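> One predicted model, sequence on top.
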Amino acid sequence: MEPWAKAVTGLTLLALLAFVSRFVVQGVLFHFIRLWRRAMPAQGWAPILLHDHVLVRIAKIVPSVVVQLGTPWVEHLPANASKAIVNVATALTVYHVVRVVATLLSEVNDAHDRHDGPKLTQTNSIKSYVQLGKLVAYIVGALLIAAAIMDRSPLLLLSGLGAMSAVLMLVFKDTILSFVAGVQIGSNDMMRVGDWIEMPQVGADGFVVDIALHTVKVQNWDKTITTIPTWKLMSDSFKNWRGMFESGGRRIRRAINIDASTVHLLTPEQKQHLSQVALLKDYWNERDGLLCVPNGGDPGQDTGCTPIAAHQVSNLHAFKAYAYAYLMAHPRISKAPGMLLLVRTMQPAENGIPLELYCFTSTTAWVEYEGIQGDVFDHLIGVLPQFGLALFQRSSDFGSRQIAQALRHHD
């Protein structure tokens, strides 16, 4: 055979060997891995490192390695052609190695999202770290591929990149800031996927659905998606409601505005009437002309009460004691230690005297919380007349004109 014919034949056989070797190696890997899985259930990192997708990617490395190692053995192949083929095969080997690393990182992220793997930190998202790892792998792979094709040392390319460091810092500014922010968010456990956060400055109010390297996606209550740059979560403040869900109670802090003109000291008849109210019997203990009205506070602690002279008790104070007793008796109001329960009068204002209720429900579900809160205030507003009290309500201009006309007509 002519020398050129021998070279072509050698390259053809080498290509055929490279093509067949991939499927042979892939079959051998799958065969032994399946035998190993049947003999010993995979635990820890094994299901990730030995995933079928990773094995397929590893098998794709073999053809380029075969060509890279077998080309020098092809007879009568010109040196320049042999060198070019080896360089291209080396570049393909690097490319497939990078793909293996990227696939492995993707499998790690998927295992984390499925709550698999060796006791990974399931509460924190690792997607930003995975994306950064892929970016580094792609950059290193691109440098090695370029060096292999140009037949130059990668160190020469790295020295050239060092001279362009200022440009690279400008190009990857957001990536660097986002990565640093992601590390701080993860290490300080500031936010997780599934947390409810509020960030009014960017219009975000809802659950975190994705934490990536560059962005964090929040699904708002109206089902829209707000995309926040990751670095912005460190430069601006945001509210995380996770603590509320973990505590098991949701705060009620709302006031009833009492008409100041209806507040007065109790008459003997009113005292006699209120003494028959079931919820007040345990809190009003008349001793030597004194009435004991509870202070409120933490239901898990003994807060005692404040003795008040019987002739000095107002209907507002009696209603405050009733509201506290009602909250203590309510089955859906939390009495756990640390859950403050308080009924207090605030500073009188132009809208009356605010009577504020401060307590926590025994559930964090929004719909149930609103139902409990509505029931509490519906009941308390309904019993106001029994204490001789009324809600403050600003009269309308039309009502004022009616009163004025009635007075003129009377005159």
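Right, received. Where do you want to start? None of the values given here were measured: they were computed from a predicted structure.
> going forward, measure contacts between C-alpha atoms and count neighbours the same way
OK.
> Centre-most residue in the chain?
What sits nearest the mean C-alpha location of the chain, by C-alpha atoms, centre = their mean, is D195, with 2.7 Å.
> Which residue ranges of the stretch 1-150 of the chain form strands?
In the stretch 1-150 of the chain, no strands are found when defined by DSSP state E, counting those that start in this stretch.
> For the closest residue in space to S237 that isn't next to it in sequence, give me its contacts.
Of all residues not flanking S237 in the chain, M199 sits nearest, at 7.2 Å (C-alpha to C-alpha, 6 or more residues apart in numbering). Contact partners of M199, counting by C-alpha atoms under 8 Å, 6 or more residues apart in numbering, are 205, 237-239.
> at 10 Å what do you get?
For M199, the residues meeting the contact criterion (C-alpha atoms under 10 Å, 6 or more residues apart in numbering) are 205-206, 218, 228, 233, 236-240.
> And L168, by the same measure?
Counted by C-alpha under 10 Å, 6+ apart, L168 has contacts 161-162.
> do the one 5 residues further on as well
Listed by C-alpha under 10 Å, 6+ apart, the contact set of K173 reads 167, 179.
> take a look at this one as well, against the first:
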Amino acid sequence: MEKSSIIKISEQTTSSIYQWTFNLIEAVGLSEKAAHILTSASLLISIFILLALIDYLIRVIFNSIVTRLIQRTRTNWDNYLLDNKVEVHLSRLILVVAAQQSLPYIFIGFPSFTSVLVKLLSVLMIFAVYGVVNGLLKTGRDIMRSSKGFVDKPVDSYLQVLQIFLIFVVGTLIVSVLTGSSPWSFLLSLGAASAVLMLVFKDTILGFVASIQVSANDSVRVGDWIEMPKYGVDGDILQINLNNVRVQNWDKTIVTIPTYTLLSDSFKNYRGMQESGGRRIKRSIQIKISTIRYLRPEEIEKLKKIVLLAPYIAQRENEIAEYNAQNQIDQTVLVNGRRMTNVGLFRAYIKAYAQKNPDIHQGLTLMVRQLAPNEHGLPLELYMFTKGTEWAFFEDTMSDIFDHLFAAIKYFDLEVFELPASDDLRLLVAESKVRQ
């Protein structure tokens, strides 16, 4: 049987139901207009009761049967359907379809009202379909989030782009239904307003382009630690949306910045540091220059008792003795030839101590260097990496190293530069008074 024939039979059946009810009410002795009103009212009440029954059955089926079956399964994608209320939107769609198939025929006696009702039900149908599709899109987003391949991708940006496109389609269809014109004519009319639309959605377009480029270049991911002092950003990325990026700073504050700033402004990403397995220590000890001097033989013998330094001293002694002998150096003057200094041995001790430290990464750069002297003395810089990137571990390791070095520096007859304190000034004044 052809589809057109089925539709005609359905319309004839509906018309016969309306006519039978109308004849039954008119037989009571009411006027034709009153009979039409009562017929429509009685059929409307009947349809509402039928729709309420259908709604009840759908809720029972979904809540009692489908929901329990989904909760018992081992897969997660069906749980995401429940979380995004896809079944709720689907039940509304079924009700709208049922209403659309029945309500227009109730008001056969009121053609003008029927046309308005048809348009209203068509709009409700579009919203119901939008709810189902939007729920499925959110379900797809949640499934991708649970996948390892998309855990650090801006999935929310992709979802928002699809949602914007879906809303645009829904708006176009609603305007087409209300005006009775073709959707294509409405789209053509928007061509003249394209400049206005570009201006209104400027941030959205920029954010969309930025999210695509960020994902394609893999310059930043969800979970990365980034730093942007201009915007007060210094923490982990929580979410990358179409319009903004949410970052949780280390003080637990939340900062939101536009997505396109990841392209227009520079930022520091610490992902490379985290992936390398080491975090850099770059801190100096300011050596008081007036305490730097050559070491006497008895002082060198005393420093040989330091286990970490003994092999280095033995090697240097051989090198210095060989050099001075080959060049016939007059060693009565200390500045002649090559000799060991207290700061040189201290620098060698720091390096040996770092190389034996189990918390220092031996596979990355490790050195102790002198920087240019300044008004605070000679900076002796430690440049190395800890064997771990956690903040607490990094700070503990660095503190332990400098605790040890500040205590050990006295063995090399060196002093750390520090500005005079009030006690130093009072002691100086007291000594000057005693001398007077």
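Noted; the coordinates are in hand. Small disclaimer: the values here were computed from a predicted structure and weren't measured.
> Superposed, how do the two chains score by TM?
The TM-score (TM-score structural alignment, normalised by the length of the first structure) is 0.82; 389 aligned residues with a C-alpha RMSD of 3.3 Å.
> Serialize the contacts of M199 of the first structure to a markdown table and add fields for neighbour count, distance to G399 of the first structure and secondary structure.
As requested, the contacts of M199 of the first structure are exported to a markdown table (neighbours: other C-alpha atoms under 10 Å; distance: C-alpha to C-alpha, whole Å; DSSP: H, G, I helix; E, B strand; the rest coil):
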| residue | neighbour count | distance to G399 of the first structure | secondary structure |
| --- | --- | --- | --- |
| D205 | 22 | 41 | strand |
| G206 | 24 | 43 | strand |
| V218 | 28 | 48 | strand |
| I228 | 18 | 50 | strand |
| L233 | 19 | 51 | helix |
| D236 | 10 | 49 | coil |
| S237 | 12 | 47 | coil |
| F238 | 18 | 45 | coil |
| K239 | 13 | 44 | strand |
| N240 | 18 | 46 | strand |
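> when you align them, which residue in the second structure goes with V88 of the first structure?
Residue correspondence, TM-score structural alignment: V88 of the first structure in this structure matches L120 in the second structure.
> Pull the number of nearby residues for K335 of the first structure.
Residues near K335 of the first structure, counting by other C-alpha atoms under 10 Å, number 23.
> secondary structure class for it?
Here K335 of the first structure is coil, with the state taken from DSSP: H, G, I helix; E, B strand; the rest coil.
> So it versus H317 of the first structure, what's the distance?
Using C-alpha to C-alpha, to the nearest Å, K335 of the first structure is found at 22 Å from H317 of the first structure.
> Could you find the closest non-adjacent residue to the residue mapped onto G180 of the second structure from the first structure?
The pairwise alignment with the first structure assigns G180 of the second structure to D151, based on TM-score structural alignment. Taking C-alpha to C-alpha, 6+ apart as the measure, D151 of the first structure lies nearest to N87, with 7.0 Å between them; neighbours along the chain are not counted.
> Surely that neighbour is in contact with I145?
Yes. With contact taken as C-alpha atoms under 10 Å, N87 of the first structure and I145 are classed as touching, separated by 8.8 Å.
> Now do the shared contacts for those two.
93, 151.
> Could I get the full set of strands for the stretch 201-350 of the first structure?
Ranges of strands in the stretch 201-350 of the first structure, per DSSP E, counting those that start in this stretch, are 204-211, 215-220, 225-229, 239-240, 250-258, 290-294, 305-309, 342-345.
> any chance you could map the helices in the stretch 151-300 of the second structure?
Secondary structure of the stretch 151-300 of the second structure, counting by DSSP state H, counting those that start in this stretch: helices at 155-179, 183-190, 194-200, 202-217, 261-264, 271-276, 297-303.
> Distance to N241 of the second structure for those helices - can I get that in JSON lines?
Written out in JSON lines, the entries for the helices of the stretch 151-300 of the second structure read as follows (distance: least, C-alpha to C-alpha, whole Å):
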{"stretch": "helix 155-179", "distance to N241 of the second structure": "5"}
{"stretch": "helix 183-190", "distance to N241 of the second structure": "27"}
{"stretch": "helix 194-200", "distance to N241 of the second structure": "18"}
{"stretch": "helix 202-217", "distance to N241 of the second structure": "8"}
{"stretch": "helix 261-264", "distance to N241 of the second structure": "12"}
{"stretch": "helix 271-276", "distance to N241 of the second structure": "20"}
{"stretch": "helix 297-303", "distance to N241 of the second structure": "61"}
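> Distance check, T121 of the first structure against Q405 of the first structure.
Using C-alpha to C-alpha, one obtains 74 Å as the distance from T121 of the first structure to Q405 of the first structure.
> Sorry, wrong one. I was asking about H311 of the first structure.
In this structure, H311 of the first structure lies at 41 Å from Q405 of the first structure, with C-alpha to C-alpha as the measure.
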